[in-house]
Structures are given as C-alpha cells and as structure tokens.
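**Q** Build me a model from this:
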Amino acid sequence: MRAGSISAHRHRRTTLVASAATVAAALIAAAATTGSAGAAPAGPAAAGAPSLQLSASQRAELLREAGSGTAATAKALRLSGKEKLVVRDVVKDADGTTHTRYERTYDGLPVLGGDLIVERSASGRTTDVTKATNAAITVADTKASVAPTGAERKALGIAKAAGDRQTDTDSAPRKVIWAATGKPTLAYETVVGGVQKDGTPSRLHVITDADTGAKLYERQAIETGTGNSQYSGKVAVGSVKSGTSWLLKDTARGGHMTYNLKHAEDGKGSKFTDADNIWGNGKTTIAQTAAVDAHYGAAVTWDYYKNVLGRKGIRNDGKAAYSRVHFGDEYVNAFWDDDCFCMTYGDGEGNKKPLTELDVAGHEMSHGLTSATANLEYSGESGGLNEATSDIFGTAVEFYAKNPSDVGDYLMGEKIDINGDGTPLRYMDKPSKDGYSYDYWKRGIGDDDPHLTSGPANHFFYLLSEGSGKKVVNGVTYDSPTIDGKAVKGIGRAKAEKIWYKALTAYMTSTTNYAQARTATLKAAKALYGGTSAEYKAVGAAWAGVNVK
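**A** The predicted structure follows:
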C-alpha cells in the first residue's frame, strides 16, 4: 500500500493522497544500489530506445517468460537458496532491451525492501541490476518469539495514540522479512483500518520486530492529496445509453465510471444517470457537476497515458479505475486508494469547492501509476520523489488537455483555493514560494514531510523543461533560480516528461533517493537520446541546479 499527498498536513493544508496495495505493501526507505551481482558490467544503452506500447497478449507473454526464468535469475544474482524472485512487471524498449522488476521472498516470506530490476539486452545479456537494498537477506530463523496477537495489540495501540478512531485490523498480522532499513529482521506487518482525525479513511501499516515486539516502522497509507464542469468549462464526457436514460460510463477508456457517495464515507455509491445526456450545470447546485470534472479528469489522464506515454491505463492492462465524488461532508481532501482501485473526492469548505480540478485528478491517478511501477515508498527521500511524480504527471495532464478554461501551468491546484487566499497549492519553478517546500536538496531532507521534500524534484522538472530565469508560459510568469546561479537551458516539457517516465518505469526502485533519481534520469536520457546528447547534459545541469550532483 502506498501513500502520497499534494500538501503538508502538519501545516493545516489539505492533503490529497494516494494509497496502493501491492505485492510488497510496505517497501520502505533504504539506500538503493546499482550493481551487477553475477551480471556482466553495464554497457552503454543505445540511443533512441523508448518503451514499446505492448498489447495485452505481448505483455502477458513477457511476464510468462520472465516468470519461467526466476530460478535462473536468482542464481545469476547469487541469491541464497532460501530466496525466490516474483515477477512484478516487464518493460520492453524499442531496441529489444527489457527491464524486469522483481519482488523477493525469503523462506516463503515477503521481503519488504527486497525489490530489484534486471536490465537485459535484446540478446538476453544482463547489462544492469538495480536493487532497493544491497544487504544480504538472511535471518537466524523464521520462528517468531512474539505471537501475532501481540503484534496486533501493538499496532492497534499505535493507531489509537495517533488519534485514529473506529480502529480494527484488516487481517491478521503477516510475517515478513524487514529489509528496508539496515540489517534484515524477522517482523510482522499489521494493517489497522479506521478513520483519521479529519475524517480521512485510515490504513496504518505497522512493522514490529517478531522477536522483541519493538516497533520498527509505521506508515499511514492514506493521508491528508458534453458536461458542464466547474473548473474546465463545457467538456465531452463518456456515457452510454441505459434503458431510457444515460449512464456516466466511458467505454472508450477501460469502462471508467463515476459514482455519487452522497456524503457517505464508505461504499461505492450510486451510479450517475441522466435523461438527456447533458451533465452538470457548472455549479455545485447539482451533484452532477463534480462528477463531470472527475469523469473528464479521468478521461484526459487516460488519453495522456496512452497517447504520450504509450501506457494503457494506470496498470497498463487496459482496465480503468473508477471515481467517487461527494465523499463526506465539507471534506477538504481527495485521495487515491489502490485497494478499491479508485479516486475519491471531497467537496471542500462549505461543500463549494470540490477537489476535482484537472491537475488534481492527474496527480491522484499518477500515485496509482507510481505504485504499479517503481512503487516509491512514502518515506524518506523516496516519499518526496513519489509526491513529485504525481505533481509532474498532474502538470503534464493539464498541459496535454489544452483546455482554455484551465490552461496548462506549473502550479498545482490553483483553482480549488485550498489556502483560502487564491494562491496555488504548489509552485514548481520555485517551490519555496508556498512558504514551506524545499527549492534544493540538502542532507537530512528525507526526515521532513514528503509534500515539502518533493520540491527539489519538482524544481528539477521545471528547470529541465523550461530552463532557469524569468519567462512567461501560457500567461503565467515564472522566475526559476539555481543554487549556484548558473543558467540551465530547458529541453522542453515533452522530452522532460518522457525522461521522467522512463526513469520511473525502468530504473527506479521502491527506495530510490535523490542521488539515485539523478542516476535513473541520466540512464533514461541516455537510452532515449544518447549519452552525448543535449538532453543528457541538460539532465545533469538541472540536477546540479537543485544541488543534486
């Protein structure tokens, strides 16, 4: 499960959040390493090697082939006899290079923080291995001294101490190997459900030592982040005839549907139907309006993923998520939850400002994208990179839409007025303009809130796209500095987006930090444009501009 948000909760600013339940549900921060355990030295990637858009059958065949060779791969990587690999994803480039992402088990137990990526050339030669941790996975034995009930009591106590209510465990604690921080340890992972103080659903992951009962880690997986829309004007929305009325269902985009929670806080909600296929009135006076914004946002995000990134939906399997609007009462929040594979939107202060703006929708769904690919842990520096990834693709979606009512910009959530003073939630050209975020990387940055530590990556993306200094884009004035005052020349947003996406899907792991993100994006630029290209050099210059060298 993965958490992400669009603003810092501790500063009383609304949090738009993502969670994602995956095979490795709590892969946490540890120093990722790039090595060649049992592999040939990494060779130069060929220029002009974007990822292919695979059909469902092609992707299934790649996954099958990779799955049939996991034992040989584990042996080549010199893993112990107790370790096994589980294929999570395969990305194939135009030049035949494959990037296979694996989770790891030890003596049948999930290894949290054990994920890795193996890159192979078209000939099948291993050219690169990237690991979330370089520690040898081994424990004395897998017999726990603490009973599962003890781990459950501990987790429930931690949830209650955090102020959660209606707490209960979703399932019995599961035994795992905790390898994300330091020496691998036999542990329990317990997931506690409930409701947070502000009404947001709670899904607290607690990792405890299976021999001592001590807490090793805790993480909140959900935090406080033609229709007439409220924010995007008159837009086309997918619908189908259902009997004598119309149903808000987008069959052209994986069957995406939008539901009305009617201020409830659980369940799927009711379907939206309409007699004349004209939805909403652009105002909050009828429930359909928020649904139009949410439905439109999902459609544009789907189209961006497909037409720009060559990706068929969040999981790249052609299946749509669904949306829920009107969550709670005056709920100033929105979140993605991979457990339901859905987006959920509150109506804001006074139920007048639903959090359904286009870049917010793109932001939330991109948390699902991160979960399905690098699975960046919402902790340490990887947490900031997780948040930045959603900002980057939320921004990309807004530019892609070319909607005159909500033009593309490098501002996050500028229309929903969460701060109450008309200012946007986040600035990518100079993140510190929000009063809290970091412009540049510094040692220890990972100890702060991911909403704030996303700043250097957002700043990097802006510099890579537009360059430093003053400029006007779509009527918005920007003035982006660098830490040393050196000018950075941008390569254009389109290329910057493709570099970040390739880095995310082919080179980042769950524990990637800022230094490793630099390496990943340089690899991506080299694969796409060549190691002597202007694009490759610009990536290095943009990272230097935010103090990542």
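**Q** Could you use CA atoms for every contact and neighbour count after this?
**A** Fine.
**Q** mind checking the SS state of the residue nearest to residue 361 when sequence neighbours are not counted?
**A** Distance criterion CA to CA, 6 or more residues apart in numbering; nearest residue to residue 361, sequence neighbours excluded, is residue 297 at 5.4 Å. Per DSSP: H, G, I helix; E, B strand; the rest coil, the local secondary structure of residue 297 is helix.
**Q** mind listing what residue 297 touches?
**A** Applying CA atoms under 8 Å, 6 or more residues apart in numbering to residue 297 gives the contacts 356-359, 361-362.
**Q** List the buried residues of stretch 198-214.
**A** By 16 or more other CA atoms under 10 Å, the buried positions in stretch 198-214 come out as 199-211, 213.
**Q** returning to what we had before: quick check: the residue nearest to residue 361 vs residue 482, distance?
**A** According to CA to CA, to the nearest Å, residue 297 stands 33 Å off from residue 482.
**Q** What of residue 401?
**A** Residue 401 is 30 Å from residue 482, by CA to CA.
**Q** One more sequence to fold, the one below, so I can look at both together:
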Amino acid sequence: MKRVTLAASTTCLALAVVAPLSAHAASHNERAAAPAARASVAAEKARISDMSAALHLGAGETLSVKSIVQDRDGTSHVRYERTFNGLRVVGGDFIAHRNARGAVAGTSGRAAVAVASVSPSLTKSAASAKASARELRSAATTSELVVLVTDHGPRLAYDVLTTGVRADQTPSRLHTFVDARNGKVLDSWDEIADGTGHGVHVGDVELATSGAAPSYSLTNPTTGAHTTDLNGATKGTGTLFTDADDVWGNGSTTDRQSAAVDAQYGADKTYDYYNEVLGRAGIWDTGKGAPSRVHYGNAYVNAFWDGTQMTYGDGINNANPLTAIDVAGHEMSHGVTENTAGLVYRGDAGGLNEATSDIFGTAVEWHAGNVSDPGDYLIGEEINIRGDGKPLRYMDQPSKDGRSRDCWDTTVKRLDPHYSSGPLNHWFYLASEGSGAKTVNGVAYNSPTCDGSTVAGVGRDVAEKVWYRALSVYLTKRSDYPAARDAAVKAAKDLYGAGSAQSVGVANAFSAIGVPQQSETP
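**A** Below you'll find the model as predicted:
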C-alpha cells in the first residue's frame, strides 16, 4: 500500500479546525453498538420452519433471511423477506427479535400478506401499458406478479419496472405497481435516489493506490474500491483510472483525474466511517469496498460502492464533478439503507430514507476531518447548486431551503422525499446540538422547536449510533415517522439504558419536531 499526495478540485476556503466528535461516557448497554459477531445466515435458514411456526405465519407464506444483527449479550435481530404462494411480497419484510435463548421476544413491521387468489385478471402487457413512463427516454420495461402490502391491506399486483433516463439526464429505475385485478395504479417509487449539485473541493489529500510504475491504478488495495471514468455513458463499467507516476490530477477540472481523486476520496472516507464508527464493513457488511465511477462531461458521477449503484445528476453545470464529501457519503448511504431497512422512496418512508443519507453524509464529513470541507450541519454547502452560495439543505432549520418542513404532521408524506426528509434532519440536529442559537465549528445555527420546548442535545456521536441501530434493527420498508420515533427511542435504550439522558434526549428531540409519543417511552 502506498500513501500518495493527490491534487483535487479546490477553492479558497478559510482554514478551519474540525472539532472532534463529542465524547460521552458509555453505559454498560452501549456494548451493543460494538461490531457484532457475524451470525450465520446458513444456521438461520435451517431454523426457518421453527420460526414460521413460532410466528404463526399463514399457509403459503415462506420466509427468507436477509440479514442478521447479533448483540454481544446474545440477543439477535433477524430481518426476513416473505413470499406468498411463490410470489415476492413487497412490503412484507419484518424483523424477529430473539433473546439469548433463541425465543422470539417480539417483531417489527409484520403485516398480513395473504390474498384470495394469485391468478391475475390483467395481463403483463396490459399492466405495462398502464404503467407507461412517457417522461423516460430509452425506456425498457419488465413486469413481475407480486403481492403488494398497502395501507389498505395486501393486493395482487404487477411490479412494472421501467428503466431509462429522465429529462434531467439522470438514470431511473421506476417501479409502478398496477392492481392485477382492475388495472389501477396502486403505488410507485424510483429505485435510484438521486442527489443534485456540481463541484467538489477536497483539496490535496492522501489516498491508497495500487500497482507500480509505469501503471498505477486508482484502487484501494485493502478494500478494492476503485474509480473508473464512464466517459459520457450513464451505465457500464467505465475505464479504470491509471497513471504512470502515481501523482493524480492538477487541482482543477481541466484534468479528469482531479474528479477521480475526489470520488475515490469520498468512497474511502465513507467506508472508513461505517467501518470505524458503526462497525459496518461496507454497504453489504462484507469487508469489501467499491468502485466510484466518474463522468462529468455530461453531468454525471455514478458511485458504485460494494455492488450498489447510486447516481448523482447535475443539469446545471456540466463542467464540474459532483463529489463533495457529504454528497458522496449521502449517495453511498442510500446503499446502506437499501441493505438494512430498505425504506421505499415515497411517503414518510421516502423522507426517512433521504434524511438517513443526509445524516450519514454529514457524519462522514465530520469524520473525514478535511480542512477544505470541514464538518457542519449543512448539506451540499460546497456545490453551490443555486448559484447563490447557499447550501442545498439546512439541518438546524430545514424550511430555510424554501421547500422542506421543520415539523412532522400527516401531510408530510405527500412531499417529495427531498423535502419530507426535513423533520428527521431537524431531529438529528436537535438531538446532536440542541435548540436555539449557537455556533458550531465556525458555523452559526439557530434551531427552533415545533412545540416551543427547549431541547438539550445528547451529542452527534450518540445521535449517529442511535439512528444507525434504529435503521439496522427496527425499521422496515414502509416505516413512518411515528415508527421512527419508537425505533430510535428503543435503540437509545438498547445502547445507553432505559431512563438514560440519551434515551430521554432522543425522545425529546422527536417531540420537538412534532412526532408525539408512541408505545416506546424513554
């Protein structure tokens, strides 16, 4: 492994000292946040019949194990997907929580999945016609008969997947669910969650590269993460960046390597954060890194991290790459969400999904400690998306962007996920720093509360760990904000103990964004 200094896109920024993550004395319950021993998926598969009987699942329901989280005290949390009479159940995922003896102590996210018949009245071609996405170019469509769990119960439906390119040049994998009886469109969401912006400013950084003269490659030899150039394409493998002297880029977009440096740095720092802070070895928790694929001549940066694709689109300025540290962490965190709770990209769940990426993108930025892009509670402050020098989103008061909500109510689910993310972003800031006016790491904030209360923060490191445990252990695909409150309070109790300042602070921050107390109390 070599450590080499690389020039990346930069601007004149005041030198700032990045404050360290807040330190908190860990209670005995915080052991659960340590890297857990990898439970055997094979062993869990062997127990599926017993689990089905213990949960009293109905006839025709079959379980498959998606992932397992095992705490040091022997408690385990097994995430399952379901099929019904051979059909995939969309929204039928749930988590079984077992005590150290293996008995089921509770579940999260269970729902009825049985439908009267799995014989459709509608043909696949008719369903595809109903779901036609005319706004997508170069579109290709496939249809799969599934059981869709809705707010009104399970429905036999076609999952019509339309892949193509949107008008703003970003790729799309649009799922449209069409009732297999009457042809009504029941639901839809896009599989590709996209960030927006242009420009990145990480300065001169050190990266681990591979190879030897005259052929070095921009590949991390430990994780395998590497960066390739798509050269104008919107998909494909791209061309691996190589160099003769192991000095990459010139600090400006006149050299395509500069963008590659930024992308590789973002991928490495995101991996480091999850591995070092949360004990998760990559998106799939496999210990492998991922390639970051860069194209900026046609306004694209595609990040492929540990096998999952995220896409950055930029329809404003084609000259600059989009690889700010928090944006890179944001996009790659969509892959973590997909491989944990799998929050769908619509309704409350879509807002929780988008805010989760904002939370961990922010966490990556703080953890990176880069003086050219220091940690803050602003999203995309480096990319100047509107040309006015303002950030894309504000976590202390999300409504400052003109579209996001500060407070949750039942109408938030109607918003685009980029704006329904506001209340959870607000929760994260309040839980981290508390309410009112203050300056943190050189940036002034003033965070109000929705109930007029004064909230004391429990620290950013606590809020990060609590939300990660909520995401990985308790939330499911269609969780809403009230479910998120219960999940976070329960996660805080797991980590820091019932009645702890941390669990009380987490609950108070949810009350402060308008989410009332549910079944779980501090």
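**Q** now the buried residues of stretch 198-214 of structure 1 as a markdown table including distance to residue 220 of structure 1 and secondary structure?
**A** What follows is those, written out as a markdown table (distance: CA to CA, whole Å; DSSP: H, G, I helix; E, B strand; the rest coil):
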| residue | distance to residue 220 of structure 1 | secondary structure |
| --- | --- | --- |
| 199 | 14 | coil |
| 200 | 11 | coil |
| 201 | 10 | strand |
| 202 | 7 | strand |
| 203 | 6 | strand |
| 204 | 4 | strand |
| 205 | 6 | strand |
| 206 | 9 | strand |
| 207 | 12 | strand |
| 208 | 15 | strand |
| 209 | 18 | strand |
| 210 | 21 | coil |
| 211 | 24 | coil |
| 213 | 20 | coil |
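**Q** Dump the residues you listed into CSV; add distance to residue 413 of structure 1 as well.
**A** Below are the buried residues of stretch 198-214 of structure 1 laid out as CSV (distance: CA to CA, whole Å):
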residue, distance to residue 413 of structure 1
199, 21
200, 19
201, 22
202, 24
203, 25
204, 27
205, 29
206, 32
207, 34
208, 37
209, 40
210, 43
211, 46
213, 42
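**Q** which pair in those residues spans the largest distance?
**A** Across the buried residues of stretch 198-214 of structure 1, the longest distance by CA to CA is 34.8 Å; it joins 199 and 211.
**Q** Neighbour count for residue 401 and residue 482 of structure 1, which is higher?
**A** residue 482 (24 against 20; other CA atoms under 10 Å).
**Q** Spatially nearest residue to the counterpart of that one in structure 2 (excluding sequence neighbours)?
**A** By TM-score structural alignment, residue 482 of structure 1 lines up with residue 449 in structure 2. Once flanking residues are discounted, residue 449 of structure 2 sits nearest to residue 512: 5.0 Å by CA to CA, 6+ apart.
**Q** Residue 309 of structure 1 too?
**A** Excluding its sequence neighbours, the residue lying closest to residue 309 of structure 1 (CA to CA, 6+ apart) is residue 498, at 7.0 Å.
**Q** Which elements pack onto the longest helix along structure 1?
**A** Scanning structure 1 for the helix with the most residues, using DSSP state H, yields helix 380-401. Contact partners of helix 380-401 of structure 1 among helices and strands, from 3 or more CA pairs under 8 Å, 6 or more residues apart in numbering; DSSP states H and E: strand 4-5, helix 288-307, helix 358-372, strand 411-412, helix 450-453, helix 455-466, helix 493-506, helix 514-529.
**Q** Nothing else from me, thank you.
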